[in-house]
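**Student:** Requesting a structural model of the entry that follows:
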Amino acid sequence: MRVKLRVRARIDDARRRLRRSAGMPVVTARLGPSAPTAPDAAAGPIVDPAVLDARLVEIDWARLPGGTVRDRFDAPSGALARISLGPVDGRRIVLVPGVTGSKEDFLIMFPLLAAAGYRVEAYDMAGQYESAGAGPEHRRPPERHYSLELFVDDLLAVLADGATPAHVLGYSFAGTVTAALAVRRPELFASLTLLSAPPVPGRSLGAFKLVGPLIGHANPGLAARVMIWGLRLNVTRVVPTRQAFVRSRLSVTRRSSVADVMVLLSHVPDLRAALHATDLPMLVATGTGDLWSVGRHAGFAGSIGAEFVAYPTGHSPCETTPHQLVADLLRLFAAAERRAA
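**Tutor:** Below you'll find the model as predicted:
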């Protein structure tokens, strides 16, 4: 009950903050059938992020918001596909997707963050979607498997390619990646957000609420097949346009990268004390229907000294409650920037 009350209070607080922010433009994303678009001035401002999220409609997830820049970045594991949006001199935000995801998972958030004055970027991790060619064979010396060090070294190179410190968000498995770099190089981070990230060290797969007993002790190949099978069958019941995009990117995502990450999710390092010691501004965010329980996420947030919020959704608040998530991110960023000034 305490967790539920905290969740409700955090959502209500986000609404109040937006209503009070007279000096900040109200950002909306009225989504049409093709891509996120600018606010419709004739419709008038809507300041309740939960209402905006309730009004989301289907979009073409393969079509980027207007003004988005594509490029390919040469990381230690190979060429990574990257997208960026917003003023080039804006404070930098780097968003990192989960194991079976891609940079497009943040498309609805992109114009919202850019309109708030930030330069936001996201990239496909090695083995994912348009970075499928990147892998351990390109490391020096060449390696056989995707490792946590591979993903961390790639993120380090991405951050070094632009202005730092940057606001960094790691989604799902990428939360472990971003956390691992944060404890190693905290000076590169203006803030750290862990979105639906593994809250349990060690065998985090086994802590899944529903399928933990099934895949927690399975071999990595089987665990990867179960995850991909669930995505292909749309067990989370995403809308048709979203499912079409998920199937399309799965067709090119390297199966070996997914299998290797299943191994990593069975050996999640315990970074709680080290994260707490960084004293970075941090947010742990998730959905009430996430793979891991709200209680586990809340406990993890407390152990690292982070703020905590849970939205009325599943594993993917970046897709399903993006306005509420962005409201909390903007508050976190503003507080971090005030502290650093």
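**Student:** From here on, just use CA atoms for contacts and neighbour counts.
**Tutor:** Fine.
**Student:** can you tell me how far the closest residue to residue 269 other than its chain neighbours sits from residue 266?
**Tutor:** Sequence neighbours aside, residue 201 is the residue nearest to residue 269 in space, at 5.6 Å (criterion: CA to CA, 6 or more residues apart in numbering). Using CA to CA, to the nearest Å, residue 201 is found at 8 Å from residue 266.
**Student:** who has more neighbours, these two?
**Tutor:** Ranked by neighbour count (other CA atoms under 10 Å), residue 201 and residue 266 place residue 266 first, with 21 against 18.
**Student:** From what I see, the more buried one and residue 200 are in contact.
**Tutor:** No. At 9.9 Å, residue 266 does not count as touching residue 200 under the criterion of CA atoms under 8 Å.
**Student:** tell me the helices in this structure, going along the chain?
**Tutor:** Assignment of helices within the chain using DSSP state H yields the ranges 2-20, 49-54, 109-115, 148-160, 173-184, 212-215, 220-232, 240-250, 255-264, 272-278, 294-304, 317-320, 322-340.
**Student:** Another sequence for comparison is provided below:
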Amino acid sequence: MSRPPTFTPPPCARAHRLRTGRGDFAVLDASPRTAPRGTALLLPGYTGSKEDFIALLEPLCAAGYRTVSVDGRGQYETEGTDRQETYAQGELARDVLAQAAALDGPVHLLGHSLGGQIARAAVLLDASPFRSLTLMSSGPAQVAEAQQVKVKMLSDALATLSMAEVWEAMLALDPPEDAATDGEALRRRWLLHRPAQLIATGRQLVSEPDRVAELAAAALPFHVLSGERDDTWPVPLLDEMAQRLGARRTRIAGAEHSPNTDRPEQTASALTSFWDSL
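**Tutor:** Model prediction:
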């Protein structure tokens, strides 16, 4: 589970609902004081939320970029249904296209982990709303075998237990050093996620095919960014994907699967360097 250091956005950001042709989405919308150099749309990963990008908002604003992080359908503060088909990858991709349209594109699209696979699906449906695509700690196909086991265990638990019961079970398994964040805010976020969303997107994580060749044909500027270690997709696999895409490749020193929370200043600098180059 991603663990943002805080759930309190910086002064440059406001929380609101982004109205789109596919419904309203909860966002954190951070705008620079002057005319923006561009707009970035940030998609969180599995069990995550828009708050995963809070530490990036201020430095990206300072660099001149309007930055909008979003809760996807059924994530945290965006409403969803109890039907798993609502969260088919194609449906989530169409949500992203609607979000980009509401932001008066073209936007720099970034997806973290599962969010990267949804971002990829959106680009494959229609690349025209996007100025670039950054895949952050998001690999070419299904997650590593050990992560597949964890996702399947979680999905099985969600099918029989309440969200509160699953939270208590996960808390019991967490090492103490991983619980040093705002535990009550994390718990509230977990309880507001729709179980159907987690089950459906978990199935995507363990079965996603390799679509790198299709993506390369989209002819967008690509950026593959990760930490120097990653237990969800091996870093050498991300290196290879970047080569296949002809992408800029960035490894953030000292970061693991979530460079956005592990090393936000360095991550923001890498993002703005890429966007500025375009």
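**Student:** thinking again about what came up before, my guess is the residue nearest to residue 269 of the first structure meets residue 264, correct?
**Tutor:** No. Counting by CA under 8 Å, residue 201 of the first structure does not reach residue 264; the two are 10.6 Å apart.
**Student:** who touches both of the two?
**Tutor:** In the contact map built from CA atoms under 8 Å, 6 or more residues apart in numbering, no residue is linked to both residue 201 of the first structure and residue 264.
**Student:** Map residue 103 of the first structure across to the second structure for me.
**Tutor:** The alignment partner of residue 103 of the first structure in the second structure, by TM-score structural alignment, is residue 50.
**Student:** and its match, how far is that from residue 214 of the second structure?
**Tutor:** In terms of CA to CA, residue 50 of the second structure sits 28 Å off from residue 214 of the second structure.
**Student:** cool, residue 274 of the second structure as well?
**Tutor:** According to CA to CA, residue 274 of the second structure and residue 214 of the second structure sit 22 Å apart.
**Student:** ditto for residue 188 of the second structure
**Tutor:** Noted for residue 188 of the second structure: a distance of 38 Å to residue 214 of the second structure, by CA to CA.
**Student:** before we move on, what about residue 20 of the second structure?
**Tutor:** 27 Å.
**Student:** Looking at the two now, which is surrounded by more residues?
**Tutor:** residue 20 (17 against 13).
**Student:** Would you agree that one is in contact with residue 99?
**Tutor:** Yes. Between residue 20 of the second structure and residue 99 there is a contact at 6.0 Å, judged by CA under 8 Å.
**Student:** List the residues that contact the residue nearest the centre of the second structure.
**Tutor:** With distances taken as CA atoms, centre = their mean, the second structure has residue 44 as the residue nearest its mean C-alpha position (2.2 Å). For residue 44 of the second structure, the contacting residues are 50, 52-53, 69-72, 111-115, by CA under 8 Å, 6+ apart.
**Student:** Could you export those residues to TSV, including columns for distance to residue 240 of the second structure and neighbour count?
**Tutor:** Putting the contacts of residue 44 of the second structure into TSV (distance: CA to CA, whole Å; neighbours: other CA atoms under 10 Å) gives the following:
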residue	distance to residue 240 of the second structure	neighbour count
50	29	25
52	26	24
53	26	28
69	28	26
70	29	29
71	30	24
72	29	30
111	18	23
112	18	29
113	17	26
114	19	26
115	20	24
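**Student:** returning to that earlier point: which residues touch the residue nearest to residue 269 of the first structure?
**Tutor:** Residue 201 of the first structure touches 267-271, counting by CA under 8 Å, 6+ apart.
**Student:** before we move on, what about residue 128 of the second structure?
**Tutor:** residue 106.
**Student:** what does it align to in the first structure?
**Tutor:** Superposed on the first structure with TM-score structural alignment, residue 128 of the second structure falls opposite residue 187.
**Student:** Likewise for residue 276 of the second structure?
**Tutor:** So, by TM-score structural alignment, residue 276 of the second structure is matched to residue 334.
**Student:** how about residue 191 of the first structure, what does it touch?
**Tutor:** Residue 191 of the first structure makes contacts with 166-168, 280-282, 332-333, 336, as judged by CA under 8 Å, 6+ apart.
**Student:** Check residue 113 of the second structure too.
**Tutor:** When contacts are counted by CA under 8 Å, 6+ apart, residue 113 of the second structure is found next to 44-46, 135-139.
**Student:** Distance to residue 16 of the second structure added to these, as TSV?
**Tutor:** Formatted as TSV, the contacts of residue 113 of the second structure follow (distance: CA to CA, whole Å):
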residue	distance to residue 16 of the second structure
44	17
45	20
46	22
135	25
136	25
137	27
138	27
139	31
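**Student:** Of those, which are reproduced in the first structure?
**Tutor:** Here is what carries over to the first structure from the contacts of residue 113 of the second structure, by both residues aligned by TM-score structural alignment, their matches' CA atoms under 8 Å: 44-46, 135-138.
**Student:** Before I go, just wanted to say thanks for your time.
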